[in-house]
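Colleague: Make a model of this:
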Amino acid sequence: MDHSALFTPFSVGRMRVKNRIGMSPMGTNSAFTNGRKDEQEVDYFIERAKGGTGVIFMGCQMLNAKVAQGSMEGYLDSFTVLPSLTSVCDGVHRYGAKIVCQISPGTGRNAFPDTFGNPPISSSDTPSVFDPSVKCHALTKDEIAGIMDGFRFAAGVARDAGYDAIEVHAHAGYLIDQFMSPVWNHRTDEYGGTPEGFARFPVEIVHAIKDTVGDALPVIFRISLDHRFPGGRTIEDSVALLKILEREGVDAFDVDAGCYESLDYIFPPSYLGESCMSYVCDAARKAVSVPLFTAGTLNPDDATRLVESGTVDFVNFGRALIADPYLPVKLQQGHPEDVRPCLRCNEYCIGRIWNSHTKLSCAVNPSAMEEVRFRVARTNSPKDVVVVGGGVAGMEAARVAAIEGHRVTLLEARDHLGGTAGDISSASFKLNIRKLVEWYRVQLDKYKVNVRLNHAVSADDPLLESADAIVVGTGAKPVAPKIPGLDGANVVPVLDFERETSRATGERVVVCGGGASGLDCALELTADLGKRVTVVEMLPECGKDVFFINKITLMRRLQEGGVELRTSNKVVSIDATGVTVELADGSREHLDADCVIDAFGMRPDTTLADAIDARYHDKTRVVGDVRRLGKIGDAIRDGFYAATSLDMDLYI
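Modeller: A predicted model of the protein is given here:
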C-alpha cells in the first residue's frame, strides 16, 4: 500500500509537524523519586525521533509527588527537572520532530493499591478502583485551586524545557476524567451536576496553562470518548464536552476509547484486532473543527486510510514504535516489510510496569529503554557462528549476530522457520505473530544468514566442530501424561491443530488444558471455525499464565463464543466418544466430543542441547524454551543476549 499520505505536513496552532505520525503517550515507569527523568528515557525518545516520528507525546508527567500517588513518570513542580527535559527536547528537535509534554494532576481513584497512600484523591468520595473498600478523598475547592497553580507552574516548566505543545491527560478514568464523568462525579457544587459543571475542572486547567504560555504552545486534550462500561461516559456525552472545551481554547483533541473499568481498551491486546478504537473518530470530526489525533492498535495501512479519509489529521502509534522506532522512516522509504511488528502481547511493556514495578521494555525489541547499552555494534573480530534451531530465539540470535558482522549459519531440522511461534499463529487474532515470523525470514535473507532447512543436527556435526560459537535453540516438546486414550485417532495435539486446523473434525471439541495455549485454541475453534467447545482444566482457574489485561478480552470473547470452561476437572481417560473427567468431589463425568485437543502443556526438549553443550561447553549458549519455558519475548531476549555477547571473550 502507498503510505505517502502519512508523510505530509500539518499544523496544530503554531506547531507545524513534518508528518502525520505521532508516538502515543505511554509511561515508562523510569523517573527518579525526585521527579527527574532517567537518561535512558531520554535516549528512548530520541531514538523514536531519529526513526522518523513526526510528533512525540511523552507519557504523563504529574504535577507533584502528592497527586502522583506513587507514579514513576516524573514531576513538574521544580526547576531541577529541567536539565533532563531539555535534553530530551533538544535531542528530539535534532531530528526535526516535535515533542509534547503531557501533564496529569494524578491517577485519582485509579492509583495502584500498593502505592496510592490512604486514601487516593478524586472528584468525589467514590470507591478506589483496586480496593473498593477504600473511599477516595473528594478534593476541596482550595485543593482544586492548588492544582491550578500547579498547572501554571508546570506549563512554565514545559515551555522552558523546549516542548512544542502541552497535552492535558484527561483520559483512562484518571483524575480529570473523574471530574468529567457523572458515574464518578457526584458533586453538587459548580464542579458537577451539569455538562458545564463536569467540564469546569478541565476548562480551568486549560485556562491555567494558557495563562502561562498563551498561544506559544498549543494545548491538546486527550480524552476517551467512550468508556465502554455501563454507566460510563458515552460518545454522545463526550461530544458535548468536546464542544465546550474547543470553545474554551483547546487547540486539538487526542481521542480514543476505554478506561480502567474497560482496561483492555487502555492496553488493547491482540484479541481486540486491528484499529479497535477508530470507531469514535467520526463523531469527534463532526463535533469540532480543530485537529484530531487518534490511536488504538493501528497498523500502517489502517492509519493511512484514516488520514486519507480526513477522519483524523494525525495517527499515533504506541507499542508499534516501542517495537520498531524506525517504523516511520521504513514506511517513508517504501520498505514496510522491514517494520518489526508489535505482538500486542503486553508482556514486556505494561506487563513489566504493572507486575514488576520496573521500567518498560519490549517483547520483540530488547533494546527498548536500553538504546545505548544494548545498541548492536559491528564487531572487529568476526566469528563463525552456528545457530541450531529456527524458532524465534534462534532467528533473533542469527539476525543480530549477522548485523554485528559475524558469519552465521542457521540449521533447522524442519522445512521452514518459525518454531513454535510459527506453529501457533494460524488464528485470526495472531496475525502479528505470523508477521513477526515472516519479518525474521526477510531479515535473515537481507543480512545473508546461511539458512539450511531440513538439516537435522547431531552433536558430532562437523559444522559444530568448526564453529567459533554455537547457539542452541531447539525449543520444547509436548508433555505426555499417562492418560488412557491420549493416543487415540480422535485426539489432536494442539500444535498439530495449529499447523492444520482441519484436523479438528466434527462440531463438538473438548480442549484438555486451560492454560494460554488451550484457551487460544478454544477461541480459534469457536471464533474462526464455529465449533462448540469445552475447555477442561484441572486447576481451579483457567488462564493462570495469561497476563491479566489480555485475559479480560480473552475471557469475554470465549464467553461470547459460548465456550464452556470447566475448572477443577481432571482428565482421567479419553475414548472415541469424548473425555471422562474427575470432578473436585471425586465423582466422574463423561463429556461428549467429536474431537479432543491435547493442550496439556510443553516441556524443554534438552536432548540435543545437552549433547552439544557436553561436547562444546566453552563455545555453546543455550537459548529459548530449551533453556526455560517462556513467552515469545523471553525467547527473543535470550537470542539477543546470546548474539550481543559473542565478543565477551576478547581482551581489549
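Colleague: from here on, contacts and neighbour counts on C-alpha atoms
Modeller: Noted.
Colleague: and residue 585, how many neighbours?
Modeller: 8 (other C-alpha atoms under 10 Å).
Colleague: Show me what counts as buried in the longest helix belonging to the chain.
Modeller: Taking DSSP state H as the criterion, the chain has its longest helix at helix 141-161. Judged by neighbour count using 16 or more other C-alpha atoms under 10 Å, the buried positions of helix 141-161 are 144, 147-159, 161.
Colleague: Equivalent analysis for stretch 546-564, please.
Modeller: 546-555, 557-558, 561-563.
Colleague: Second chain to compare with the first, below:
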Amino acid sequence: MQVATVNSIGLSNDPLLKPFAIKGVTFRNRIMSTSHACGLESDGMPVERYQRYHEEKAKGGLALTMFGGSSNVSPDSPNVFRQLNVGNDAIVAHLQSFSARIHQHDTRLMCQITHLGRRGEFWASNWLPTIGPSPLREPLHRNFPKEMDRHDIDRVVKDFGDAAWRCKEGGIDGIEVMAASHLIGQFMSPSTNRRTDSFGGSLENRCRFARMVLEEVRRRVGDDFLVGIRHTVDEGTDGWLTFDESLAAIHLLERDGLLDFVNAIYGRMDTDVALTTHNMPGMASPIAPWLERVGSFKREIGVPVFHAARISDIATARHAIRDGLLDMVAMTRAHIADPYIVRKLEAGAEHSIRPCVGATQCQSPLRPACIHNPSSGREATLPHQIERSAQAGKKVVVIGGGPAGLEAARVSASRGHRVVLFEAGPKLGGQILLASRSGWRRDLIGIVDWRAQELERLEVSVRLDTYADDEDVLREDPDVVVIATGGTPDMEWIPGADRCTSVWDVLSGNVQLKSDVVIYDGTGRNPAAQVAEMAALAGSKVRFFSSDGFLAQELPYAERVIWKKRFYEHAISPVFDVELTEVSNAGGRLAGSFFNIYTGDVQVIEAEQFIIEHGTLPFDSLYHELREYSSNDGVTSLNELLAGKQQPNGTGAGKFQLHRIGDAVASRNIHAAILDAARLCGAL
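Modeller: Got it, this is the predicted structure:
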C-alpha cells in the first residue's frame, strides 16, 4: 500500500480513529458496519463464506461489524430475504467460531435480532400466518397479518429472550433488537397499531411490547452484555410515528435502564418507495441525507447513537464524529466497496480508498456484490488484497479502457506484471462515460476515476487516442493480450433499424433529440430510461415501449423505484409486453410496428425519431485478427477461470495468450465486466 502524506488533521487527532467504549466493551475506532442480510448464509446459519465476508472488514481495521440483518427469533418470522435463524440452538456453534474469527483482529461483533411481524410472507419458510399488532396489510410484502393475542405476545417475548441468550452463548459482544417497521416498531407506530387494549392507544401502551421484549432480553443476558435497539427517529409521514414520539419512546426505555445504544434510522420500509428513499437511499439521494436529523435526536438522549444511510466518504464520516452528531459512524455499503477503509486511513492513504458510488447492486438478489468490487462475497476465491505473482514480470497488453480493461490493467499490474493499455478514445471509461454524463447516475464516474488513479500509481503505460491494430499489439511482444474493446449498439436486429437512433448517440450528444420521440427498450437496463428522462427534460413528446413486463426489469429494485418515480414526474406512460418488429418511412416521419406478445395484436406508432436500446454486439475484430498469433487460439478455459487458476497456454505456435472479457464477449453489465477481468488477471 502506498502511504500518502498525512492530512491536515493528523492521524493522532483524527476523530474517526479515537477509541470509544460502552460499558466494558471498547471499540478501537469510531467506524462500523451495520447489520444487513448479505445473502451468504446456508440454511439460516452464518457459515464459512458468511464469516469470511465479515472477517475481511475486521482485517481492514473496522471497530465493529454487525451481522444478521433481520435475524429471525420465531418460526412465524419467515426467511424472506436470506436472514439468519437465531431461533435455533444450532446457531450457537456457528456464532462461537464467528466471534473467535472476528475477535482475533480486535474487532467487535454484534447481531441484529427481530421478528418481522407483518413484513413476513405467509408462503415463506413454514407457511405460517404473519402476525402483527393489528390486521393491517403491508404493501411491500403483501400480507394480511393475524392480530396477535396475549399468547402470541408472550410467546414472541420469550423467543426474543432465547435468541439473545444464544447470541451471548455464541461469544459475540452484543445485540441490537430491530424495532423500526418490524414487529416492535409496528406496535410503536400509531399507523400500524390500532389496538384498544393495554398494547394500543397511548404511546406508553404502544411501547409496552418493546419494554417486555427488552426486559426479557436483559433477564436472559444480564447487564454486561450490550443491548441496543435499531429505531427510527421519525417515520417521515403524517399519521405515523413522529420525531417527538420516537424520542419519547426512547426516553421510556432509557428510564427503565434497558438500552446501551440506539442505532438510528429514518423513515419507513413498508413500500418500495419508502424503503429506497428513506432507509437505504441510493445514488439519486444526497450524501448522508438523515445525518443532521439523527444528530438532533442524539442531543436529546443519554445513550450512544449509531447511524448508517449513505455515509460513503471519509469527510462526511469525520464530520459526524467531530461535530458530535454520532458516537459511531456506520459506513456499511462503503465497506462492501472497500473493506480496508480504516487501514488505509491509518496509513495516511485516504485517497486510495475504493469509493462507494451509491449503486444498489449490493441490495439486489446479487448481494453483497458491489458494482465495482468483485471480491465482496467471494473472499475465498477472489482476495481483496492482490498478491504479487510468482511469475511477475510478464508483458500484458490490454485493449480498451472501459471498466473491464481498467480492471484488467489494475489487477495485472498489482500482480507485478508490465502493463500497457490502449484506448481508442481521448478518455478512459467506456460506456460509463455515457452513463454518468447527466442525472442521478453521475457518481458512476468514481469507478473510472479510482482505477485511473490506481493505474498511475502502478505505473501502467496508458495510451489514449490510440486505435490499436494487430501490428501495434505484436510490436509490444506481449505474453498476454486481453481484449476489452466492449461492444457497439445492436442496430441490425429488425428491418428498418438503420432509420433509428441508438441510445448511445443520444447519450453522447452525437445526435440531437427531436420534438416527438419513441423510445424502445429491449434490455430493461438503464440507458433507455436515461434517454427518456433526457428527452422529457428537453421538452420532447416521449412515448416509451418495452418488451419487458415492467420498467427497468433487469435492474436492482432500488434503481427501478428511481426510474418509476422519474417517469411519473415527467408524465411518461410506458407500454410493456410489446416487441418492435419493423420501422419504416411514413411521409417524412417514421412508423414503428409493435407486436403485443400476449394478444398478438400489432399497433403502428408514428414519430419523428425512434431511439432504440437492444444491448450491444461484441466489438471483437481485433480479437479475431490476433487469434492465429496466439498460443491458445483465444480460448479462455472456464474451469481454470472459475477455480482461480492460471490459464493453459494451449497448443498454438504463438507466444502469447489471448483472452477477451466484458462486452467484447457478450452484452452484460459493469459488475460482470469487472469480474471477468479480476478472475482472469488475478491468476496471471
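Colleague: just to revisit the earlier point, among the buried residues of stretch 546-564 of structure 1, which are in helices?
Modeller: Per DSSP H, the buried residues of stretch 546-564 of structure 1 map to helices at 548, 549, 550, 551, 552, 553, 554, 555, 557, 558.
Colleague: Next, format those residues as CSV and append distance to residue 75 of structure 1.
Modeller: Listed next are those as CSV, based on distance: C-alpha to C-alpha, whole Å:
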residue, distance to residue 75 of structure 1
548, 29
549, 27
550, 30
551, 32
552, 31
553, 33
554, 36
555, 37
557, 39
558, 41
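Colleague: Let me know the closest of those residues to residue 221 of structure 1.
Modeller: residue 549 (25.5 Å; C-alpha to C-alpha).
Colleague: If we ignore the residues flanking it in sequence, what's nearest whatever residue of structure 2 lines up with the closest one?
Modeller: Applying TM-score structural alignment, one finds that residue 549 of structure 1 aligns to residue 558 in structure 2. The shortest distance from residue 558 of structure 2 to any non-neighbouring residue, by C-alpha to C-alpha, 6 or more residues apart in numbering, is to residue 276 (5.6 Å).
Colleague: Tell me which residues touch that neighbour, please.
Modeller: 269, 282, 558, 561 (C-alpha atoms under 8 Å, 6 or more residues apart in numbering).
Colleague: Would you map the strands across the stretch 251-400 of structure 1?
Modeller: 252-257, 292-294, 314-317, 384-388 (DSSP state E, counting those that start in this stretch).
Colleague: Comparing the host helix or strand of residue 206 of structure 1 with structure 2, how large is the average distance?
Modeller: Take DSSP states H and E as the rule and residue 206 of structure 1 turns out to sit in helix 195-213. Mean deviation of helix 195-213 of structure 1 relative to structure 2 after superposition (mean C-alpha distance after the TM-score superposition for structure 1): 1.6 Å.
Colleague: Skip ahead from the longest helix of structure 1 and say which helix or strand is next.
Modeller: strand 165-170.
Colleague: Please work out which residues of structure 2 line up with that following strand.
Modeller: Using TM-score structural alignment, strand 165-170 of structure 1 pairs with 174-179 in structure 2.
Colleague: Looking at the strands of the stretch 251-400 of structure 1, which is nearest to residue 475 of structure 1?
Modeller: That would be strand 384-388 among the strands of the stretch 251-400 of structure 1, by C-alpha to C-alpha, at 10.1 Å.
Colleague: Onto which residues of structure 2 does that closest one map?
Modeller: Taking TM-score structural alignment, strand 384-388 of structure 1 hits residues 395-399 over in structure 2.
Colleague: on average, how far is that stretch from the matching bit in structure 1?
Modeller: Stretch 395-399 of structure 2 sits 1.9 Å off on average (mean C-alpha distance after the TM-score superposition for structure 1).
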